[in-house]
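Enquirer: Quick one: sequence plus predicted model below, questions after.
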Amino acid sequence: MSTGWIVLGVIVVLAFLAFGAYNRLVALSQRVGQAFADIDVQLKQRHDLIPNLVETVKGYAAHERGTLDDVVKARNTALSAQGPAQVSAAEAQLSGALGRLIALSEAYPDLKANANFQQLQSELSDIENKLAASRRFFNNAVQEYNTGIQQMPAVLFAGMLGFTRKDFFDLGENRVQMDQAPAVKF
């Protein structure tokens, strides 16, 4: 009779461990989803700002059509990207194109002095700072989640319950550039 109670006790303890591990993994997974949604909000603001920036530059540097087209094309690619891997690759391209667009202001003093351009450039810098913070929060959430599915006792249940490793928001070669906010010069 006591062996039956011991077996039952072990089963109950394992069940509590499984429920606890499952609930913790669900919470960590939700945190990753919320963190990516935060990045998405910042990216939407960035994408909404880009047409205004392009139009402002177009008025002063209309013959720089290639740079303007690159920005528009990169924005459209970024808008259609899905998932952290595609979004990070598309955003890296967009950041490069935006960097070239901002660099045009050095060649056009009238553009550089334009109040609208200065305001848009300042807003872009602010959004880039918020994006950097959101990426750090997302990558931290992914790290905690990935660690959570590899720790005991969750590792025993994670695969069976459908919890798989998540990807970081990787900026690839542009990581150094993206970790620094764009300089706003007046």
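Expert: Cool, got the structure.
Enquirer: For the rest of this, base every contact and every neighbour count on C-alpha atoms.
Expert: Fine.
Enquirer: Excluding covalently adjacent residues, which one is nearest to residue 117?
Expert: residue 56 (6.3 Å; CA to CA, 6 or more residues apart in numbering).
Enquirer: What ranges does the chain have for its helices?
Expert: Counting by DSSP state H, the chain has helices at residues 2-60, 65-80, 83-107, 109-113, 115-150, 154-157, 175-179.
Enquirer: Which among those helices is found nearest to residue 168?
Expert: Residue 168 sits nearest to helix 115-150 of all those, at 5.4 Å, using CA to CA.
Enquirer: Tell me the helices and strands packed up against the closest one.
Expert: helix 2-60, helix 154-157 (3 or more CA pairs under 8 Å, 6 or more residues apart in numbering; DSSP states H and E).
Enquirer: Could you dump those helices into JSON lines and include mean neighbour count and distance to residue 105?
Expert: Shown next, in JSON lines, are those (neighbours: other CA atoms under 10 Å; distance: least, CA to CA, whole Å):
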{"stretch": "helix 2-60", "mean neighbour count": "15", "distance to residue 105": "8"}
{"stretch": "helix 154-157", "mean neighbour count": "17", "distance to residue 105": "53"}
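Enquirer: before we go on, here's another structure to hold up against the first:
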Amino acid sequence: MTAMEIVIAVVVALVLLPLLSVVVMYNRFVRQRTLIDSSWGGVDVELTRRHELIPNLVATVQGYAAHEKDVLAALAAAREAASAHKADAPGPRQALEEQVTRQLATVLARVEAYPELKASTNFLQLQTELTNTEDRIAAARRFYNLNVGAYNTRVATIPSNLVASIWNFEPRDFFEITDAAVRQVPRVAP
């Protein structure tokens, strides 16, 4: 190889390596963004599952505890408000889902006063389903937040923050429970 060929090879390498690095960083952002969107879909599926169980719970409790109408109406209203914002991102939806969890916990706490309801097969099945759903929501939320954390770290660190700013890769919102009272999964003792 001549000296001129070596200089040309070095110049080409100096131009191609940064360009290749930018392409790799961009593609990684796209993969992470897609993973975040997919994991948010998993959270949404579990929240929707909970929303679908709530009318069954309300109907079952109403049969045994008709005078708990206000508590059941509050749960139904919270569910309807959250369901109306299904397509929303985590930020706007967070407070609505916290309200559903809070109202659900209130209904389940009131059930303790009704031994015949606690013994109902339908109610016991709903309790089990709600407990499983709450566990699945927590797992889906952890997976989503893990992906958001990795993505947000890349958006904020050098040199990938340069690629993020050029192609408008913005940090994403976590889906966190901010109300301390709601942080506890509703206790549903069979």
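Expert: Now that the structure is in, tell me what you want to look at. Predicted model only: the values in this text are computed from it and were never measured.
Enquirer: quick revisit: and the helices and strands packed on helix 115-150 of the first structure: which comes nearest residue 117 of the first structure?
Expert: Using CA to CA, the nearest of those to residue 117 of the first structure is helix 2-60, at 6.3 Å.
Enquirer: Residue 154 of the first structure matches what in the second structure?
Expert: Residue pairing (TM-score structural alignment): residue 154 of the first structure is matched to residue 160 of the second structure.
Enquirer: Revised request: answer the last question for residue 65 of the first structure.
Expert: In the second structure, residue 65 of the first structure lands on residue 69 (TM-score structural alignment).
Enquirer: what's near enough to touch that match?
Expert: Contacts here follow CA atoms under 8 Å, 6 or more residues apart in numbering; on that basis residue 69 of the second structure touches residue 62.
Enquirer: separation between it and residue 40 of the second structure?
Expert: 34 Å (CA to CA, to the nearest Å).
Enquirer: How about residue 13 of the second structure?
Expert: Taking CA to CA, one finds residue 13 of the second structure at 40 Å from residue 40 of the second structure.
Enquirer: How about residue 104 of the second structure?
Expert: For residue 104 of the second structure relative to residue 40 of the second structure (CA to CA), the value is 22 Å.
Enquirer: One more: residue 88 of the second structure?
Expert: Applying CA to CA to residue 88 of the second structure and residue 40 of the second structure gives a distance of 10 Å.
Enquirer: As a markdown table, the helices of the first structure with distance to residue 163 of the first structure would be great.
Expert: As requested, those are exported to a markdown table (distance: least, CA to CA, whole Å):
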| stretch | distance to residue 163 of the first structure |
| --- | --- |
| helix 2-60 | 8 |
| helix 65-80 | 26 |
| helix 83-107 | 17 |
| helix 109-113 | 50 |
| helix 115-150 | 7 |
| helix 154-157 | 9 |
| helix 175-179 | 28 |
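Enquirer: Out of the ones you listed, which gets nearest to residue 164 of the first structure?
Expert: helix 115-150 (7.6 Å).
Enquirer: Average offset of the closest one relative to the second structure?
Expert: Superposing on the second structure and averaging over aligned pairs (mean CA distance after the TM-score superposition for the first structure), helix 115-150 of the first structure comes out at 0.6 Å.
Enquirer: how about that helix: buried residues?
Expert: Under the neighbour-count criterion of 16 or more other CA atoms under 10 Å, helix 115-150 of the first structure has 117-118, 120-125, 127-132, 134-146, 148-150 buried.
Enquirer: Go through the helices and strands packed on helix 115-150 of the first structure and name the closest to residue 181 of the first structure.
Expert: Of all these, helix 2-60 comes closest under CA to CA, at 13.6 Å.
Enquirer: report the angle between the axes of that closest one and helix 83-107?
Expert: Comparing the axes of helix 2-60 of the first structure and helix 83-107 via axes from the mean of the first three to the mean of the last three CA atoms, to 10 degrees yields an angle of 20 degrees.
Enquirer: who does helix 2-60 of the first structure touch, helix- and strand-wise?
Expert: With contacts taken as 3+ CA pairs under 8 Å, 6+ apart, helix 2-60 of the first structure sits against helix 65-80, helix 109-113, helix 115-150, helix 154-157.
Enquirer: Show me how far it is from its chain's centre.
Expert: 13 Å (CA atoms, centre = their mean, to the nearest Å).
Enquirer: And for stretch 92-104 of the second structure?
Expert: With CA atoms, centre = their mean, you get 12 Å for stretch 92-104 of the second structure.
Enquirer: for stretch 113-120 of the first structure, same thing?
Expert: Counting by CA atoms, centre = their mean, stretch 113-120 of the first structure comes out at 27 Å from the chain centroid.
Enquirer: The second structure: matching residues for that stretch?
Expert: Against the second structure, stretch 113-120 of the first structure falls on residues 119-126 (TM-score structural alignment).
Enquirer: and what of stretch 91-98 of the first structure?
Expert: Counting by TM-score structural alignment, stretch 91-98 of the first structure sits on residues 97-104 of the second structure.
Enquirer: mean shift of the matching stretch relative to the first structure?
Expert: Averaged out, stretch 97-104 of the second structure is 0.3 Å away (mean CA distance after the TM-score superposition for the first structure).
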